[in-house]
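Visitor: sequence first, then the predicted structure:
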Amino acid sequence: MASAAALGMALVSPAYAQAADPNPDGIQDIVVYAQKKARGEQLQKVPMAISAIDSKTIEASHAIDIRDIGRLVPNAQLDGVGTFPGFANFFMRGVGVSTSVRSLDPAVNIIQDGMVIGYQAGAVLDTFDTEGVEVLRGPQGVLFGRNASGGAVSLRSKRPTGKSEATFKVTLGNANTVETRTGLETAIVEDKVFARLAVLTRNNDGFFHNRNSGTFVTVPAATNANPTGAAAAQHKEGRVGGADEVVVKSTWVFNVAEATRFTLLGQYINFKDGGGATRSFFVPGSPQRQQQTLWGYTPADKKWGVNLGTPGYTDIKGFHIIGELSQDIGAGTLTAIGAYRKVSYDSTLNVGGDPFDVLLFPDGEEDAKQSSFEARYNITIADRFDLLVGGFYFNLKEDVFEKRLTRLPTTTLDRYTVNVWDQDIKSYAAFANLDFHITPELTASAGVRYSKDTKRMHVQPLVNCPGQSFESCVLNFLDAKKSWDDVSPRFVVNYKVQPNIMLYASYSRGYRAGNFNARAPSAGGAVTPANPETVASYEVGVKSDLLNNRLRINLGYYRQKYDDIQRLVQFAVAGESPAQQLFNAAKATIQGIELETAFAPVRGLRFDGSLGYTDAKYDSFNNLTGLPAGVSATSLRFDRVPKWTAYIGGSYETDLGDDSSLSFRTGYTWRSHVYTDVLNTPLLEQKAYGLWDANVTYERGRWSVSLFGRNLANTEYAEIKSPNIGYNAFGGMPRYYGVEFGVRF
């Protein structure tokens, strides 16, 4: 996999790429929309830390969803939550949210075609039919606004251009994978109405094998476990975590008049996937947990090993519609984007990760719908000032019914627990940014955003039902409402030392609104929100294209002050699973370095790489319990934030003549070790690991065939590890390989 900057692939037409780059064999620039200008800008001219990946790179690397994009980007972890499939838990530069609590806003915005996605369940978007992905690191408080204190990931769908074209690709892979991707576009009315239809189907049996494995001993007191040991743990074996997915995208472009364009984008998703493949593990010599002491079960020490009585399921259905109007008015351009999204997320999750189904989240029901509107006006004044002014409105309504079923080992009874809530969020913002071109080489920018967020929570905190059913539970709802506002500024100065070398320095501030902890076990915890957290970032960097555009070096240093950090802190509850309370628990200083490079020494051959370093230290941490004796909270490392991230890749393409070509690509991603919990528990450490991908593609005329492999070494890793009934690992992806056939008309 390789970055677009490294591979020199553009989001624009080949004619534009040739005109923009005097050396077509070198590293061509690409167009990005990170500064929300009326027109796109060349990546190397944007004075901010941004990585851009284009459609050809996405397709060539066989990326599945935006988590794969994170493997290319320094100091970014675009991972899932690990427990619930399709739930985003993104970090950038140490700023993020490490939980599946639905009521918490993200710190890294996911934006699709100008629509910010508020509800994180079902937000791990597929990269299918995507024109490009931009990853903006650091707080985006002015331009991308809503809660983008860590950064933003912006996807742009392919737009029809008026040409008539059809493409079809089919992929056959391990785990009985069958994937099809179809794209059709044409001009409905010449020069006036263009249409594109794209359909993805993906089916597989799952990449994890569910086996009756591990060892069992008799625990006489374990009435519910059946003291016959292994006989109590038998279940159907086979693959789990399979996928049955459909994505349909329809895009229409209406050239209403010379100065007026309207784009309508719609998408429908239907994911019927397996539950999260929870993997239990036990390290010899470590403290035993209930799996061993009360259930007599010790998991097998087997790579990617799974032993689940009930594997569970995930059923995500949703659609969105986005309308974008671009209207030239006077010397400027008005852009207005209205969007509506609705998603349902039903699931059963085996949290315990064991054959006894000790802890299930069965038949959870979630629904969310959002509407948003943004309008902005760009105008150039006297050729020296570029002014952007705009406003933003967002409304999100969430409705969640979460259930927990716990088998009790010393009785035949089970514990039934529910958590029911709905939340209504409204956000308003006004923003402005001014670029002052002092000289052709020197530009100063200043921007500001005012935000107001109001949240209304209606919640039944976690409560145990008195009977042997969820229906026996008595619900006593609590209500709370809270508003917060914020002013976030941004200042940037950039100077072109030479036409292809730019220096920049910036200050920006990000804000994440206060949050209610809907999963709180107490009334006070459920209706007492944490206050907003803020990030202030100072950054300096250089962007350069050297050796006649054959060598690209982008280097930056940042330092952030992270205040009023919202953290879920676990505490013990007698006889029950650990509970979580939400606090403004900490302050921190984060600094780091980011390097992105590309080198194209000869035609067809390219190398690219990235390196990120993050030093994240707590300045203070309150309300934290469970620390080992002699350990200070301020000595803890940030959980799920590696100190080092790295990527190196290469590609070679050769023309075989007779309208045919052969290309090779390979890439290796590496992350240093992380602790996956706040307390830095050694047993929950994810050791350093690397992932190796490769593919080879042959094209002849309209036809293509590609052999590919992802995680070829089958390296085992997890997105998160946690102590529960036992020790559990969540997330990660085993080896995936296959062959892809394509044709275009």
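Guide: It's in.
Visitor: drop to CA atoms for contacts and neighbour counts, all remaining ones
Guide: Fine.
Visitor: does the spatially most central residue of the chain sit in a helix or strand, and which one?
Guide: For the chain, the residue nearest the mean C-alpha position is Leu78 (4.2 Å; Cα atoms, centre = their mean). Element membership for Leu78 (DSSP states H and E) is strand 76-80.
Visitor: how about that strand: buried residues?
Guide: 76-80 (16 or more other Cα atoms under 10 Å).
Visitor: continuing past it, what's the next helix or strand?
Guide: Past strand 76-80, the next helix or strand by DSSP H and E is strand 88-92.
Visitor: any idea of the angle that following strand forms with strand 76-80?
Guide: When axes from the mean of the first three to the mean of the last three Cα atoms, to 10 degrees is applied, the directions of strand 88-92 and strand 76-80 differ by 170 degrees.
Visitor: got the contact list for strand 88-92?
Guide: By Cα atoms under 8 Å, 6 or more residues apart in numbering, the residues outside strand 88-92 that reach it are 75-81, 96-100, 106-108, 120-124, 137-138, 150-151, 641.
Visitor: which strands and helices sit next to the one helix or strand Gly524 maps to?
Guide: Applying DSSP H and E as the criterion places Gly524 in helix 523-527. Identification of packing neighbours for helix 523-527 by 3 or more Cα pairs under 8 Å, 6 or more residues apart in numbering; DSSP states H and E yields strand 442-464, strand 478-498.
Visitor: try this one next to it:
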Amino acid sequence: MSLTLALLLAGQIAAPPAGQEPAPVSPGVQATAPDDTPAEGEVGRTGPAVASPGGDIVVTARRRAETVQSVPIAISVIGGTAIAETGAYNVSRITQLQPTLQFYSTNPRNSAANIRGLGAPFGLTNDGIEQGVGIYVDQVYYSRIASATFDFTDTERIEILRGPQGTLYGKNTTAGAINITTRPPSFTPEARAEVTGGNLDFFQGKASISGPLVADRIAARLSASVTTRRGTIYNVRTDEYLNSQDNIGLRGQMLFRATPDLDLTLYADYNRQNPNCCVQYYARTGATQRPTIRQYAALAAAQGYVVPSTNAFDRVTDVDTDLRAKQELGGLSLVANWDLGASTLTSVTAWRFWHWDPSNDRDFIGLPITTVSANPSQQSQFSQELRIGSNGTNAVDYTLGAFYFYQTIDTQGLQVQGPAASAFLLNPTSAGGRDPATLNGLTSRNTIGFTNTSAALFGKLTWHAGEAFSISPGLRVNYDKKDGSYVSVVTNGAGSTTLTNDQRGVLAPQTYEPSFDNWNVSGDITAAYTVTPDIHAYATYARSYKSGGINLSGLPLDGNNNPILAAATVEPEKVNHFELGLKTQFADRRATVNLAAFWTEIDDYQATVTNGQLGVLRGYLANAGKVRTRGIEFDSAFRPTSRFNVYVNGAWTDAKYVKFVDAPCPPELSGGTTATASNPATPAGTGTVSPAACDISGQRLPGVSKWAFSYGAEYDLPARFAGLDGQFYLGYDGSYRSRFSSNPSRSLYTDINGYALSNFRLGFKAKDSWNVFGWLRNAFDRNYYEVLALQSGSTGLVVGQPGDPRTYGLTVSRSF
């Protein structure tokens, strides 16, 4: 829990008292957005974000309405108007507005959301563990981070909470939470429509309609969105563009006011994404410990192969496997709120599904090394949360809850090696390496099953010891049970399960049934002090746990090529978190400046480890000894005049492995023979030995920049245009992230250089109706990578996924 500037990025603020300027906000520019304000009577149990008469943003992060500046939690709020105007229509784009949020994705399944560098191990996703950053939509926990790749549909606000939140939320979230709230049904008829067009054949359409079905009793809302865009990467082999967008989203809600004290809201949603995606391709090469003839340049030359370009920002590739990243997700939920007078009882019942149908080119180039790589998956979850919370401000406020969660996953994996696999993955001077038939047609069929049961009791009290001082202790009792089954059947090109050592070294048959169960008790305590009505200080300590897990991507093998069963499970992470925060407003609330410092230590950190077998594509999970992240954050917003506002947010984050003595080695030290104590690997090998593991204690965690900033400004000018009263506005939003590692063990080959992005918008907004604006994103066409990765086999090939080039377009929206 840290500092936050929740006034930043809020899309709605109420008019201030006479003679007082509204609190500064960003980047949504406008102070009051009438179309975002709930109708009379809709405030309260249904939980929309509303503005208090003093111009404060009111949130429900602690399960009751509070002004954001007084909440001793790190919470940034992005309103629906800001989402539309900044183009932040999914979690990935929010990272440009939130310095402490990181989101990395090579395809929807292999995605990770981190806060302050913590949340999920960097690398390929393993279904057997959980995310440290929880995703919640309308109070429902989404178990897979892939769900976060959907487009926001009819979103009212997004709250980003930093730090452990397990005493307030049903599912334990040790790094933070992304809490998404959609617009509720309205008893006042309303409609919205938005259409956007841009380069790269970009089109996005959104629409919603809401109104009463039975006066004062039943209201409904329907919304839909469509997003399409041509890909940014051209495949010269297939004459098509890759990494496209093709998304549709449908959402329906029905609010039933059964009695004056009882509300029931039924939610239903369906999302489908079917892009021609996702490709990573040649970025650079670097020497490994393999002999020169077994490194990328020599291997490619031996096949007579040349990539279309060695400059990734030419945005061309020749991958020879059809790409697919189709996913369908949706579900039903029922939220009931019963006002008991002194408290409110809330029930959240939900069922969700996620179906994943992929196809990848896992060798990343136009040679038939791995011709098929796909892990289709069908996942479903059921959750039930019961929660009771006090209403109003009492001597003691409280939130108490119980949570149950059950999840099943069925995965059918398929990997097929092609005729170039032997030359690339085996010693080309050996009999097996010289014979394409050794690996050609080698096939692994994996059947993976998983069940996950979780239950918890949680609660938080706030004792108002005086008008200015409060103490808030929290407690959580949690139980987790995970059971899995992994069966990998490997056949050679002739269809036989009798394999050679060369074949087993690339795709190893194995069968195991891992299981994990654990009880734990965690808690936190926060002391908050109101120095003045506009200055709030807090201090927090939290002891939290991230559930242990099981490996569902295959295990490393022993000397007899049998799976090492001791690696089948990973222990829970144990988190100690400390934080100090200060939230301030001054100059008649024209300025907001918030500061915070945090220190988080994790024992038994869950990390991705590379399998020592050179040909194996996937890694597995293991526990690092200890990691630590610490940092200082600031958020600031200023409104010098009623027409002009500025914001600057920044974070210094120092995230390191404190102790990780048996980590995977970086590619510079990989690919050689097993090291001995007297014959260690050399720094830039050309056919020498490699250590079995490396001590990377003291190195930085992957995926997190030491410095990160977001900043922007907007100026508006009252005007009358086309017979409408409104305002012209000019806005700018920028972001910067310093260098970060894109590999679990830091490597010079996979460091991503720092970069800055700039976005502009210019438009006219008419009160309560039209908003028309042009936008320019990545205005200076900055070349940067989102992720870098390695080709399997220690060939030295580094592949990348560039960020979007400059894009531009026009958005027209109308509220009725």
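Guide: Good, I have the coordinates. These figures come from a predicted structure and were not determined experimentally.
Visitor: confirm for me that Tyr618 of structure 1 is in contact with Leu636.
Guide: Yes - between Tyr618 of structure 1 and Leu636 there is a contact under Cα atoms under 8 Å: 7.1 Å.
Visitor: how far away is the closest residue to Asp524 of structure 2 other than its chain neighbours from Arg294 of structure 2?
Guide: Spatial nearest neighbour of Asp524 of structure 2, chain neighbours left out: Ala542 (4.0 Å); criterion: Cα to Cα, 6 or more residues apart in numbering. Distance, Ala542 of structure 2 to Arg294 of structure 2, by Cα to Cα, to the nearest Å: 50 Å.
Visitor: now Thr173 of structure 2
Guide: Counting by Cα to Cα - Thr173 of structure 2 and Arg294 of structure 2 are separated by 44 Å.
Visitor: circling back to that earlier point, residues contacting whatever residue of structure 2 lines up with the residue nearest to the centre of structure 1?
Guide: Aligning on TM-score structural alignment places Leu78 of structure 1 opposite Phe103 in structure 2. Under the criterion of Cα under 8 Å, 6+ apart, the neighbours of Phe103 of structure 2 are 91-92, 95, 111-114.
Visitor: and the residues you listed, which two are the farthest apart?
Guide: The distance between the two most remote of the contacts of Phe103 of structure 2 (Cα to Cα) is 13.6 Å, for Thr95 and Ser111.
Visitor: looking at the two, which one has more neighbours?
Guide: Remark: of Thr95 of structure 2 and Ser111, Ser111 carries more neighbours, 22 against 18, as counted by other Cα atoms under 10 Å.
Visitor: which residue lines up with that one in structure 1?
Guide: For Ser111 of structure 2, the residue aligned by TM-score structural alignment is Ala88.
Visitor: quick check: the closest residue to that match other than its chain neighbours vs Val108 of structure 1, distance?
Guide: In space, Ala88 of structure 1 comes closest to Gly80 once its chain neighbours are excluded; the distance is 4.5 Å by Cα to Cα, 6+ apart. As for Gly80 of structure 1, its distance to Val108 of structure 1 is 12 Å (criterion: Cα to Cα).
Visitor: can you check Gly70 of structure 1 too?
Guide: Taken as Cα to Cα, the span from Gly70 of structure 1 to Val108 of structure 1 is 12 Å.
Visitor: can I assume Ile369 of structure 2 is in contact with Gln415?
Guide: No - judged on Cα under 8 Å, Ile369 of structure 2 makes no contact with Gln415 at a distance of 10.8 Å.
Visitor: Ala298 of structure 2 pairs with which position in structure 1?
Guide: That one, Ala298 of structure 2, aligns with Thr293 by TM-score structural alignment.
Visitor: typed the wrong thing, it's Arg589 of structure 2
Guide: Match for Arg589 of structure 2 (TM-score structural alignment): Asn549.
Visitor: likewise for Ala527 of structure 2?
Guide: Taking TM-score structural alignment, Ala527 of structure 2 has Val493 as its aligned residue in structure 1.
Visitor: could you find the closest non-adjacent residue to its match?
Guide: Ala444 (4.5 Å).
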